[in-house]
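A.B. asks: give me the fold of what follows.
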Amino acid sequence: MGFQEDYIFWTLAHYFISDQEYRMIQLSKGQDELWLEKLEHKEAKVIRLLKYNLDWSNWMQRDIENTAQKAESVRRQLGRKELPIFNIYITAFPPVDDYEFRISAPFKAEKGKASVQTLIIDSSNPESIDKIQAIFHDPLTLPAGEYTETDADAVKHAALSKAVNKAKKEKALFNFGKPFFTYMFVFIQLAMFLFLEWKGGSTDTSTLIKYGAKFNPLILEGEWWRFFTPIVLHIGLLHLLMNTLALYYLGSAVERVYGNLRFIFIYILAGFGGTLASFIFSPALSAGASGAIFGCFGALLYFGLIYPKLFFRTMGFNILVVLAINLAFGFTIPGIDNAGHIGGLIGGFLATGIAHFPKKKKIWLQLLFLAITVSLAVGLLKYGFSEPGNLMNEQTAVVMAQEYIKTEDYKKAHSLLADFIKEKEASAEVYFLLSYAEIKEGDLQNAKEHLKQVIKQKADFHEAHYNLALIYIEEENRTKAKQHAQKAADLNPGQEEYHQLLDQIADWETSGQQ
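C.D. replies: As a prediction, the model looks like this:
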């Protein structure tokens, strides 16, 4: 083959690599066969360039068949339904015999879904290259005249340099930082889990509340740090293991792409976003790194927004599938705080938009993301603190009241439960706790009315009957006291203090009769 064919071969290579954004996947030792791909676009053809004197069309036919078989193998590996190959021969002479019928339509392998569309570029007729321009709709011209060895070497060097530089830049995007803070957060999670177990158990509600879980009533009281502390707390060993494994893989990927400082900014802001969304949309107590971990998904989606071709060629499909599965689990399995997951996902995406990429700046885009983030955070916080009744359910109110009662802060327990009853329908348990706080505060009249409400809703609530009996004793109503004490003892015969109260009432009656 001469310099003319070399020049055309490498001009085409440079055109596909530079203008059409293809990447080199295979170059033969003799540098006369080159395969190029653009897998991020499913419709894009894989391109094969071959520099060869065809001579006879039967050899060309065998080569096309072999190319189709090879393409079929690649198609199965990639899992694609179809794989079109654009097969381009650069030759000094077309086949001497009839060949047009062999390339008039794409060749398909038997029992396969790969197809080979063939085009012959005649080096003695540079105008034949116009067929490629018509297919790819981008200018492609060859200067007139003969091409020298220097010309061929120059365009070859340009094509290979472009391919190598593109590969280096792509590789550099995934290796900017080392995952130092990822490992640090893994260590903190493990240490905090052991600490919680030591202090009372990672599944114990009181322990979780005491050491920083997301708990809406306390956030509403001003404990703002609870927007951040849940990131390092976990409820149970399985929760810890799942989140630690996810953090190890996702966090490492994000920290390598964005660097250490950007990663910690993204991770913490995503964790805040997850807790904030949970605060607004989920009244239940919660903890865990899930929101921050979903923020890592958000960071990788931002990568896909800025570098869509590279994203889908490398990790894009897998990231989207894993993300979809996790969100689906959140919507279908009870007990999962999907509001926190989605909040973390959005928070991570927005945080990455603010930070952008290392050594790269897009000030207008970063300012836009900052404005959106601040507006969204301020809006949600304002809504949450102005509508506190929407941020608590009965379980949360009961847990908080029990915590106040444990610390003998009966005034706060009374205020919390009274406000809750005004806003929403309450169960017998809520009325009972309210009556207990009222008894401790000396408000026996309201306590009596609320205990009657308990019994009205739940007639077998033996503790309510017992407390009513005590109130009636204070009122010196022996008949009512005996009636409710007897009911409590009948409902729960094993409770010794119920029988003691009955004995006390009996002695009272005896002494009264005497």
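
A.B. asks: CA atoms for contacts and neighbours, from now on please.
C.D. replies: Fine.

A.B. asks: so the spatially most central residue of the chain is in which element?
C.D. replies: Against the mean C-alpha coordinate of the chain, by CA atoms, centre = their mean, the closest residue is F294 at 3.0 Å. According to DSSP states H and E, F294 maps onto helix 290-306.

A.B. asks: I have a second one here; can you model it like the first so I can compare?
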Amino acid sequence: MYIEESYYFWRLAADLIVNHDYEILQMLEDKHEVWLEQRIKGKTNVVRLSHKMFDWSNQLKQDQTVLDENIKRVLKVVGGRQVHVHNVYIAKYPPVDDWNEWKDTRSLPGRKKGTVQTFYIDEQSRELEINQLYRSLQLKEKNFPAPSEFEMEQMVEYLKQSIRNNHTKKQQQREQVFFYGKPLFTYVLIVINLLLFGWLEYQGGSTNTYTLIQYGAKYNPAIIDGEWWRIVFSMFLHIGFFHIMLNMLALYVLGTAVERMFGSIRFIVIYFIGGIIGGLASFAFTPNVAAGASGAIYGLFGALLFFGTVYKTLFFRTIGTNVIIILILNIVFSIMVPQVDNGAHLGGLVGGFLASSLVHFPNKREVGKQLVSFLLIIALTIGLGWYGYNHDSNHYDARLQADVATNYIQQNKFQKAIDLTTTALNHTNSEQSSLYFVRGNGYVQLNKYDLAKEDYLQAIKLDPNFVEAHQNLSVLYYNVEQNETKALEHAKRVLELDSDNKEMKEFIQSVEENG
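C.D. replies: Predicted coordinates for the structure are as follows:
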């Protein structure tokens, strides 16, 4: 290899790396080849510098075939909507036969958007080709001096060392980004979640709706009554073994990564802001009882997306693609499965992103953006809380309130069951039969039989096949009003709907024998 070509090879590489912030994708010193990358606003410039000698154009053609295979591999690690590859040969002489067709700009292999352009820097066209390359890279034209051969030899080693120093410095900066802090609160949060899950199981079961409400799950009617603490406390409760295991695995993977990048204090701020905004979004848009760290965990996803906006190249070269794919899969899964609390997930994602922008990375400050993020967090918190509080019709699911009221009756809290079902009836327009039925049961326990009868009849009016309502009404007619005709009418209706109902068979037989 000629020292002059070697000098310009390393001079170009060093200038792009040191002075224009190009990243090294690959450096093969033994093959005299370097691949560089720079990403700007969705466009990625890739520069392949190759110090080779081609005697004939068919040799150049063979290298272009190898180039295309290498480009396909490079495209897997570089990002951007458009990728433009600048293939730069540095040689003393061009091929002796016709080779200019290879300098034509062509489409990127395997991509609709993107180009491959070849530059051939030889002894005769050196200044022209370098200037064309720099114009193509949207850089100011460069005029490299031509020192003596002795100076070139010395400069080559200096340029190589400059590139190595620059590469080492950037590696250290990357390590500082990924390993600023040590995970601490992540492990504390996992332990707290596991302990509270065990406590729920001991107290009545983590899948028992009444137990969840009793110990702090997100329950909208209670929040409307002033129990806003549930928004935070519900982040530490989980519904079932699969739920706790899945969330704790996600918290371990995402939490350790985010806590290392942001530090423990910033991490805990991101976690809680994501969880709180997720909880408020769930309160505003989802009537179901809810619990879990999902909103906070999506907040950690938001932190990783914020990382991608600050360190774009590093993000896509390391964790970016995996984060985006996992996030998309989670969102699709959330949309497809009706039980998933999408409000908490999306609210947590937005909250985590804004919280990350607020606290920012260590040693970085963007006061204007941080102030905007703070104002948006306040606006979201107040807005979601206000919307949820003033749209209380969204908070009453008939079946859920009926289940909760039934639990109250089992706990001998009869008036509380009646009050809950009455409130729910005022805020629901569908599936009200179960509410009337449960309220009727509450009235029976308080010996208010006329009110109970009205509710059972209303339940049957809404659902003529409501077996339990017919059964309770039959017993009420017989025991309270001594109306055997009505009692038998509803008892026989029960058997029409449930022919295996042993209790009603015995009841009918007893009434007919006594009659």
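
A.B. asks: related to what we said a few turns ago, what sits against the residue nearest to the centre of structure 1?
C.D. replies: Contacts for F294 of structure 1 (CA atoms under 8 Å, 6 or more residues apart in numbering) come out as A270, H341, I342, G344, L345, G348.

A.B. asks: coming back round to it: now the helix or strand following the helix holding F294 of structure 1 on structure 2. Mean distance?
C.D. replies: As assigned by DSSP H and E, the chain's next helix or strand after helix 290-306 of structure 1 is helix 308-314. In the superposition against structure 2, helix 308-314 of structure 1 averages 2.1 Å from its aligned positions (mean CA distance after the TM-score superposition for structure 1).

A.B. asks: number of nearby residues for the aligned partner of H356 of structure 1 in structure 2?
C.D. replies: The alignment partner of H356 of structure 1 in structure 2, by TM-score structural alignment, is H360. By other CA atoms under 10 Å, 21 other residues sit near H360 of structure 2.

A.B. asks: what sits against H360 of structure 2?
C.D. replies: Applying CA under 8 Å, 6+ apart, the residues contacting H360 of structure 2 are F262, E366, Q370.

A.B. asks: what's the answer for V18 of structure 2, then?
C.D. replies: Going by CA under 8 Å, 6+ apart, V18 of structure 2 touches S162, I163, N166.

A.B. asks: which residues touch the second one?
C.D. replies: Yep, that's I163 of structure 2 we're talking about. By CA under 8 Å, 6+ apart, the neighbours of I163 of structure 2 are A13, A14, I17, V18.

A.B. asks: what's P221 of structure 2 aligned with over in structure 1?
C.D. replies: Under the alignment (TM-score structural alignment), P221 of structure 2 maps onto P217.

A.B. asks: what about that match, how many residues nearby?
C.D. replies: 22.

A.B. asks: show me where the stretch 251-400 of structure 2 has its helices.
C.D. replies: 264-285, 294-310, 312-317, 320-336, 342-359, 367-390, 398-410 (DSSP state H, counting those that start in this stretch).

A.B. asks: K103 of structure 2 is nearest to which of the ones you listed?
C.D. replies: Closest to K103 of structure 2 of the helices of the stretch 251-400 of structure 2, according to CA to CA: helix 312-317, at 28.8 Å.

A.B. asks: in structure 1, what range does that closest one match?
C.D. replies: Counting by TM-score structural alignment, helix 312-317 of structure 2 corresponds to 308-313 in structure 1.

A.B. asks: what's the matching stretch in contact with?
C.D. replies: K38, L39, E40, H41, E170, F303, G304.

A.B. asks: run the last query once more with 7 Å
C.D. replies: L39, E40, F303, G304 (CA atoms under 7 Å, 6 or more residues apart in numbering).

A.B. asks: separation between the third one and V164 of structure 1?
C.D. replies: Here F303 of structure 1 is placed at a distance of 22 Å from V164 of structure 1 (CA to CA, to the nearest Å).

A.B. asks: please identify which of the two sits among more neighbours.
C.D. replies: Under the neighbour definition other CA under 10 Å, F303 of structure 1 and V164 were set side by side, and F303 has more, 23 against 14.

A.B. asks: follow-up on the earlier one: to Y478 of structure 2, which of the helices of the stretch 251-400 of structure 2 lies closest?
C.D. replies: Short answer: helix 398-410, nearest of the helices of the stretch 251-400 of structure 2 by CA to CA, at 22.8 Å.

A.B. asks: how much does that closest one stray from structure 1?
C.D. replies: Averaged out, helix 398-410 of structure 2 is 2.2 Å away (mean CA distance after the TM-score superposition for structure 1).

A.B. asks: against structure 1, where does that helix fall?
C.D. replies: Going by TM-score structural alignment: helix 398-410 of structure 2 matches residues 394-406.

A.B. asks: buried set for that stretch?
C.D. replies: E394, T396, A397, V398, V399, M400, A401, Q402, E403, Y404, I405 (16 or more other CA atoms under 10 Å).

A.B. asks: neighbouring contacts of the helix or strand the match of P221 of structure 2 falls within?
C.D. replies: In this structure, P217 of structure 1 sits in helix 216-220 according to DSSP H and E. Under the contact criterion CA under 7 Å, 6+ apart, helix 216-220 of structure 1 has outside partners R226, F279, P283, F385, L391, M392.
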